[in-house]
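A.B. asks: task: produce atomic coordinates for the following.
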Amino acid sequence: MRIGVPAEVRAGETRVAANPETVKRLAAKNEVRIQAGAGAGSSIRDADFAAAGAKLVGSAAEAYDAEIVLKVRAPTDAEMDLLKSNSILIGLLDPFNAAAVEALARRGVTAFAMEWLPRISRAQSMDVLSSQANIAGYKAVVLAAAESGRFFPMLMTAAGTVKASRVLILGAGVAGLQAIATAKRLGAVIEASDVRPAVKEQVESLGAKFLDVPYETDEEREIAQGVGGYARAMPPGWMRRQAELVHSRALQADVVITTALIPGRPAPRLIKEETVKAMKPGAVIVDLAVEQGGNVEGIERGRTVVKHGVKLIGQENLAATVATDASALYARNLYNFLVLMLDPKSGEFRLDRSDEIIAGTLACTQGEVLKKG
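C.D. replies: Next comes the predicted model:
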């Protein structure tokens, strides 16, 4: 089969959906087309793709002239026009955008949205959200450390002792746990909060203190378990008590990193402007949920601003700022997903909708939208 990998065109997107390692495996039984320059943002040379067996093509149209197209981000309107009817598209397709999925269906594309990958053991090697969130959590701490006016570790010097920075992390999913681990390596004192009680042990195993918000009803306790590894929106009473605790701990923090997301919904507001006003001068907040509206009141998407003496960092798509490793992990995730549907002998594509991984990610096929966000 012919597999196409176009260059990403969205602003700030440096990643690519394949790397020489995955191209070499795919090229053994398929023709792999890579648009020239697709790997530039990830420091992958065209010559490296060619050496792995790829056919370099000069235009996006030639890359899209394929039965299977591998992407990082959902196609733009211009890219949509390049997709062939009956082609297969795999990537982060923003499936909660109903209009975009409907447009793919009208185009006759069979589209797999990796955001919908089931959180099961068999799918772990395909989990693009986790691999990219891991990178974002790491980079959020590095970014905060670069922007902060304080050391992260405690230092004992001839001029006296410098206290360790206090870091507050809200949300202990993949990004939050990596942020804890990275901040700990840098020597910070860390506190973390999450709606799910099951993560307390993981937080504490990484050396952070878990901030407990007691449950007052069975409903709160049930909702806090989450669904499929993801958090659910908590009742107003619990959110109020969490806000009070977060407010009190944020006042002591030098750095706050927020990572709370609910699939398909606006990000929960965890830090209000009154909390920002009361924080230490020079404190830093990094909001990883900024693309879904942000966890922090006053955050500005794509910008770093100072409000009430606190630096608010709303940088988008942090994984793309670590492009080489982000692309390598993403490419492996997509390869592991794709080979589920490729015959090991012939390399032909086979759509087995009885497989829960395939069925879970299939957004549209044969002109029909199968799932709506």
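
A.B. asks: drop to CA atoms for contacts and neighbour counts, all remaining ones
C.D. replies: OK.

A.B. asks: and Gly137, what element?
C.D. replies: Per DSSP states H and E: Gly137 is located in helix 128-147.

A.B. asks: what's that helix packed up against?
C.D. replies: Taking 3 or more CA pairs under 8 Å, 6 or more residues apart in numbering; DSSP states H and E as the contact definition, the neighbouring helices and strands of helix 128-147 are helix 174-185, strand 255-258, strand 284-287, helix 323-338.

A.B. asks: identify the residues contacting the second one?
C.D. replies: By that I understand strand 255-258. For strand 255-258, the surrounding residues in contact (CA atoms under 8 Å, 6 or more residues apart in numbering) are 140-141, 144, 148, 165-171, 176, 179, 250, 283-289, 295-296.

A.B. asks: repeat that for the last one.
C.D. replies: The list of residues contacting helix 323-338 from outside it, by CA under 8 Å, 6+ apart, reads 14-19, 22, 41-44, 70, 90-91, 125-128, 131-132, 135, 319-320.

A.B. asks: list the buried residues for that helix?
C.D. replies: For helix 323-338, a neighbour-count test (16 or more other CA atoms under 10 Å) marks 323-338 as buried.

A.B. asks: so for Trp238, which of the helices and strands packed on helix 128-147 sits nearest?
C.D. replies: Taking CA to CA as the measure, these were each checked against Trp238, and strand 255-258 came out nearest at 18.0 Å.

A.B. asks: I have a second one here; can you model it like the first so I can compare?
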Amino acid sequence: MKIAIVKEQAAGERRVAGTPETVKKFIALGAQVAVEAGAGVAASIGDDAYAAAGAQVADRAAVVSGADIVLGVQAPAADTLAGAKPGALVAASFNPFGERARVDGYAAAGLEALAMEFMPRITRAQSMDILSSQSNLSGYKAVLDAAAEYDRAFPMMMTAAGTVSAARVFVMGVGVAGLQAIATARRLGAQVSATDVRSATKEQIESLGAKAIFVENVKGIEGEGSGGYATEMSDEYKAAQAELVSAHIAKQDIVITTALIPGRPAPRLISDAQIASMKPGSVIVDLAVEAGGNVEGAVAGEVVEKHGVKIVGHRNVPSRVAADTSALFSRNLYNFLSAFWDKEKNAPILDEEIGIAIRLTQGGKVVNERLLG
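C.D. replies: Below is the predicted model:
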């Protein structure tokens, strides 16, 4: 059983899908591991560290040749995996809705594409969930990015020259990224508030010491979709939320938006008029900018200024903390494959529920129901 860890080709991608730690663990399972030269350099892992862990370090062709399993962060194009065994498993992030042509390429190449972002949010798959592990550090980094653009201090400071007020931070969308953003902003001394369409998150917000900002008296709106994700809200709820948020956002120094709906454009949370109501020097960080953005006027890959407010739209935020996100992503992959490792066959035999959820292609066809509907 040969496992290939390839170097990322996407522009700006600094993560890697394997670390010396997971290489050692795969070898302990009985696998041979090959790592493409330079794969970990951007994540502060040199080729010598992989070699010391027992991996073969070579060029792309040699690494992929004869591979039974290929691991990546962003799935490579199928035509770059020539030489892998027929039906080889490729476990990575595929962005299946946005990159359908890439999925079709895997089907045509006879490869079995496993989209790790489709991992079901069930208890036994928590340690395999790349969305959670990467979002956690995205929420952390969003606060640091906001602090870098904000020209004032976060904590309240009492000095002989007078008192510096604490920054007011408002987090919109309280999933994994939002919760970590709340915790990080609190650690930096900010006065934090947060909101979400899912009523169940109110207790989580308050448990972190933040103020929960929620629409009241709109019946039947829970906002909880399948798998713990947010779902689309009614027009009544949207109108009530817009009114509440508009009044609150005008008083904030920093706003961090994190709202995503799988397979759909990111919901618009902040309008141009709401931006104009904020104080000059305020900062907004849009973590959903690559999915269309929560903030009107946000630009993917840029920091723009509107009405004196900076709008931060960094691409691929997990890659901005590459060493740690790589370690977590790699462990997700190891936890996934090792959980189904058959010692007699020296290969993973995927669980039916999880296999059906994440398998995109098999036998030369696209097989995932989410892409066939």
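
A.B. asks: got a TM-score for the two of them?
C.D. replies: Superposed pair, TM-score by TM-score structural alignment, normalised by the length of the first structure: 0.95. Supporting alignment: 367 aligned residues with a CA RMSD of 1.5 Å.

A.B. asks: which among the contacts of helix 323-338 of the first structure end up buried?
C.D. replies: With neighbours counted by 16+ other CA under 10 Å, the contacts of helix 323-338 of the first structure contain buried members at 14-19, 22, 41-42, 44, 70, 90-91, 125-128, 131-132, 135, 319-320.

A.B. asks: in helices, which of those residues fall?
C.D. replies: Taking DSSP state H, the ones among these that sit in helices are Thr22, Val128, Ser131, Gln132, Ile135.

A.B. asks: Met128 of the second structure and Leu89 of the second structure: what is the separation?
C.D. replies: Met128 of the second structure sits at a distance of 16 Å from Leu89 of the second structure (criterion: CA to CA, to the nearest Å).

A.B. asks: kindly state which residue of the second structure is aligned to Glu115 of the first structure.
C.D. replies: The alignment partner of Glu115 of the first structure in the second structure, by TM-score structural alignment, is Glu117.

A.B. asks: how far away is its match from Ser326 of the second structure?
C.D. replies: Remark: distance between Glu117 of the second structure and Ser326 of the second structure (CA to CA) = 15 Å.

A.B. asks: can I get the ones in helices among the buried ones among the contacts of helix 323-338 of the first structure in a markdown table including distance to Lys55 of the first structure?
C.D. replies: A markdown table is the format used below for those (distance: CA to CA, whole Å):
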| residue | distance to Lys55 of the first structure |
| --- | --- |
| Thr22 | 14 |
| Val128 | 25 |
| Ser131 | 28 |
| Gln132 | 27 |
| Ile135 | 30 |
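
A.B. asks: list the contacts for Gly12 of the second structure?
C.D. replies: Gly12 of the second structure makes contacts with Asn316, Ser319, as judged by CA under 8 Å, 6+ apart.

A.B. asks: with Ala28 of the first structure instead?
C.D. replies: For Ala28 of the first structure, no residue counts as a contact, taking CA under 8 Å, 6+ apart as the criterion.

A.B. asks: and the helices in the second structure, which stretches?
C.D. replies: Along the second structure, the segments classed as helices by DSSP H run 20-29, 47-53, 60-64, 100-109, 130-149, 176-187, 201-207, 235-249, 272-276, 322-339, 352-358, 369-372.

A.B. asks: save the ones you listed as TSV, and put in distance to Gly38 of the second structure too.
C.D. replies: Listed next are those as TSV, based on distance: least, CA to CA, whole Å:
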stretch	distance to Gly38 of the second structure
helix 20-29	13
helix 47-53	6
helix 60-64	10
helix 100-109	24
helix 130-149	22
helix 176-187	30
helix 201-207	41
helix 235-249	45
helix 272-276	43
helix 322-339	14
helix 352-358	28
helix 369-372	34
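
A.B. asks: so for Lys7 of the second structure, which of the ones you listed sits nearest?
C.D. replies: When the helices of the second structure are ranked by distance to Lys7 of the second structure, counting by CA to CA, first place goes to helix 60-64 at 8.0 Å.

A.B. asks: now the closest one on the first structure. Mean distance?
C.D. replies: Mean deviation of helix 60-64 of the second structure from its aligned counterpart in the first structure after superposition (mean CA distance after the TM-score superposition for the first structure): 2.2 Å.

A.B. asks: gap between that helix and the chain center?
C.D. replies: On the basis of CA atoms, centre = their mean, to the nearest Å, helix 60-64 of the second structure is displaced by 28 Å from the centre of the chain it belongs to.

A.B. asks: mind listing what's buried along it?
C.D. replies: Residues of helix 60-64 of the second structure classed as buried by neighbour count (16+ other CA under 10 Å): Arg60, Ala62, Val63, Val64.

A.B. asks: that helix corresponds to what range in the first structure?
C.D. replies: Using TM-score structural alignment, helix 60-64 of the second structure lines up with residues 60-64 of the first structure.

A.B. asks: ok, now which ones touch the equivalent of Lys163 of the first structure over in the second structure?
C.D. replies: Alignment note: Lys163 of the first structure maps to Ser165 in the second structure; criterion TM-score structural alignment. Residues near Ser165 of the second structure by CA under 8 Å, 6+ apart: Pro155, Met156, Met157.

A.B. asks: relative to Ile182 of the second structure, how far out is the first one?
C.D. replies: This means Pro155 of the second structure. Using CA to CA, one gets 14 Å for the distance from Pro155 of the second structure to Ile182 of the second structure.

A.B. asks: ok, those two, which is more surrounded?
C.D. replies: Remark: of Pro155 of the second structure and Ile182, Ile182 carries more neighbours, 28 against 18, as counted by other CA atoms under 10 Å.

A.B. asks: aligned partner of the more buried one in the first structure?
C.D. replies: Ile182 of the second structure is assigned Ile180 in the first structure as its aligned equivalent, the criterion being TM-score structural alignment.
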